[in-house]
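K.L.:
here is the input, now give the coordinates:
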Amino acid sequence: MSTAPVLPAPVTKGDRIGIVTVSAPEPAKAPGVFARGVEALRARGFEPVTAEHTFGLNGYRAANEEDLLNDFHAYIADPSIAAVICAGGGKNANRLLRGLDIPLIAAHPKPIVGVSDPSVLLNAITARTHVPTLHGPSVMWDWGAESAPPETGDHCTAMLAGEREAGRIAATLGWAYPGSAEGHLIAGCLSSLRCLLGTPWEPNWRGAILVWEDAFKPVDVLDQALTHFRDRGVLDQIAGMVVGELVGCEPSGGRGAIEMVTDLCSEFDFPVAFGLPFGHTPLKYTLPIGAEARLDHHAEHALTITSPWTRTSPGGTS
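P.N.:
Below is the predicted model of the structure:
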């Protein structure tokens, strides 16, 4: 990135983690699942605390913009809260963008964890503050899932702690266009990231490694979204692309997602890998948005985080 990152402190056992809802009222609709997620975090040694409007129900959102932002900012400002994790997902986290208190977040850097819809907030916050955020498991979908793979929680816990070994992403990737690239990570749900195009919170695409996934959209809809990124000039600027495992994204007209991406990216010279478990997959790796990364089809670990994402990083170097 063009500006040095502002690194948060690592999060370890005994630390308090604040839980917020930023979009859909999922905890209110499935309180048992939410409770199971809270207990899973507690079993990892954390002390989870729940914001005032986490269980709110206001139509298709948990509460209005002001209340959800107040919850979020309160935990950012609270020195006893070591990290903030999103309860779940939805479709309207972008309603909070204009109300983000960027100076407050920059002054109190701490890990913020989310997935799917909240990835629009994670990338906006990193773009404006240079504080790395974590694209990782939510309380509802992952920590609260009855059959959640333990590796998902293991990796998130290691990333929260800043363990450098966790930056060696142990996933076997396929390649549409092999090669190597280095750059800062931009990661999230494609349809959520699309909401940042042309806004004041748009990430710095220059030299980035774009890691994206999506769920329950046919390939022609993914094509429409990725073409928007192309026509916005994003694909002219990035250094590399990783397509995650796509959940429920069915072929359109007999063409699958990898075929679509291979075709659409054929005019560019950056490497394109696919098959990374993150986002909507049960097994998911936690990715530090804004950290420097290396993508290399010759390496033992095709995707490696090469810069710290917390102020102190136990273990060796990546």
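
K.L.:
C-alpha from now on. contacts and neighbour counts both.
P.N.:
OK.

K.L.:
taking the centroid of this structure, which residue is nearest it?
P.N.:
Most central in the chain under CA atoms, centre = their mean is His135, positioned 2.2 Å from the mean C-alpha point.

K.L.:
OK, contacts around that one?
P.N.:
With contact set as CA atoms under 8 Å, 6 or more residues apart in numbering, His135 has these partners: Val113, Gly114, Val115, Ser119, Leu122, Ala187, Gly188, Gly279, Thr286, Leu287, Pro288, Ile289.

K.L.:
next, the structure of the following sequence, for comparison with the previous one:
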Amino acid sequence: MYSRRDVLRLLAVGSVGLRLSQRQHLQRRPHALRQGMTVGIVAPASPVTPRQLRDGIAFFESLGLRVVLGRYLNSSTGYLSAPDRDRAQELTEFLLRPDIDAVICARGGYGVLRILPLLDFDVLKQCTKPVVGYSDITALLIALYQQTGLITFHGPMASSQFDSTTAGSFQATLFQFESEHPSPTEVQLTYTDERFVPVVEGTAEGALLGGNLSVFCSMLGTPFEPDTRDCILFFEDVGEEPYKVDRMLTQLALAGKLDSVRGMVLGAFTKQSPNSREADAEQTGTPIAAIAADYCQQRQIPLLANFPIGHIRSKVTLPIGVRALLDTHTRSLRILESPIEIV
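P.N.:
Below is the predicted model:
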């Protein structure tokens, strides 16, 4: 288990700087993680191999966490880990089990959107634990947040690689450190790096919302359509050509989803072969930023690119639903509210 000083040291030598400060808050949040708690790993989309989970399990155990594995991690129903009803049932079980303190998705792939109608979100309002994932898991994160009010986390999955940046951000966002007193004290996080690219200048404050761009767009016109009003949107994607990204941004614009947006952050847009690891992904971010700039400039939406989220080795954990401050002049994104409840 790292101390707060250890986390700050790790982030200082990683690719992203992270600063901590404290303030009061009033927002409902999931409980923090600490040593001795249990994380459950489930596959609500596509399956994984035991080897793909090995490093993630070792990382969680190194933090003093116990690990419970889902039944369908290594099974296969075509490109899905299990039939829709089975995946929905197991996910619900893990979200509600009192002996599981956080739910970490094994991987993305495909299939989350199929199970959303099978989830009872009124029942899931009982869930007060962190839920973490990205890629196809975007649909679950947004649906849980909008349907139940629970802050969710766009971050590494159990099959991810936990380098110093990924591990440090995960801990700083989700963990209760030994020095913290159980009170409504907040930890304020600021991500800043000279490699972040200011594309459309400005500052903006709003609630964080986003994830995988293609999954985000697939939710339009459904009962789980994202509400983007007064939000700072963040997007990443993999295997999408620039013209397809342009088409998706056009769809968002025509659907009115950019009209009341406060700011936008672009993560990694990568090319990736079906069997490659995150670290092998080839960046294609520059043309994507230029495409997004066209939409943002028209609406005076500040835009920051090259942010460390997506199908890449080093990634940070972003809480969906909390207020943040985007400042392109300082190349920074500051989380203004603690996403966790200190217990």
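
K.L.:
returning to that earlier point: which of the contacts of His135 of the first structure still touch in the second structure?
P.N.:
Conservation of the contacts of His135 of the first structure in the second structure, assessed by both residues aligned by TM-score structural alignment, their matches' CA atoms under 8 Å: retained contacts are Val113, Gly114, Val115, Ser119, Leu122, Gly188, Thr286, Leu287, Pro288, Ile289.

K.L.:
filter the residues you listed down to the ones in strands?
P.N.:
Among those, the members found in strands (DSSP state E) are Val113, Gly114, Gly188, Leu287, Pro288, Ile289.

K.L.:
what separation is there between Gly149 of the second structure and Leu336 of the second structure?
P.N.:
18 Å (CA to CA, to the nearest Å).

K.L.:
who's more crowded, these two?
P.N.:
Shown here are Gly149 of the second structure and Leu336; by other CA atoms under 10 Å, Leu336 has more neighbours (22 against 15).

K.L.:
what lines up with the more buried one in the first structure?
P.N.:
Counting by TM-score structural alignment, Leu336 of the second structure corresponds to Thr306 in the first structure.

K.L.:
tell me the spacing between its match and Val139 of the first structure.
P.N.:
28 Å.

K.L.:
re earlier: against Gly221 of the second structure, how distant is the counterpart of the residue nearest to the centre of the first structure in the second structure?
P.N.:
Using TM-score structural alignment as the criterion, the counterpart of His135 of the first structure in the second structure is His154. For His154 of the second structure, the distance to Gly221 of the second structure equals 23 Å [CA to CA].

K.L.:
same check, this time on Gly111 of the second structure
P.N.:
Where Gly221 of the second structure is concerned, Gly111 of the second structure sits at a distance of 18 Å (CA to CA).

K.L.:
over to Leu18 of the second structure?
P.N.:
37 Å.

K.L.:
the more surrounded of these two?
P.N.:
Leu18 (26 against 10).

K.L.:
related to what we said a few turns ago, of the ones in strands among the kept ones among the contacts of His135 of the first structure, which is the most crowded?
P.N.:
Pro288 (32 neighbours).

K.L.:
would you confirm that it contacts Pro132?
P.N.:
Yes - between Pro288 of the first structure and Pro132 there is a contact at 6.0 Å, judged by CA atoms under 8 Å.

K.L.:
determine the residues that are contacts of both of those two.
P.N.:
What both Pro288 of the first structure and Pro132 touch, as defined by CA under 8 Å, 6+ apart, is the set Trp309.

K.L.:
could you report the neighbour count for Gly202 of the second structure?
P.N.:
Counted with other CA under 10 Å, residues neighbouring Gly202 of the second structure total 17.
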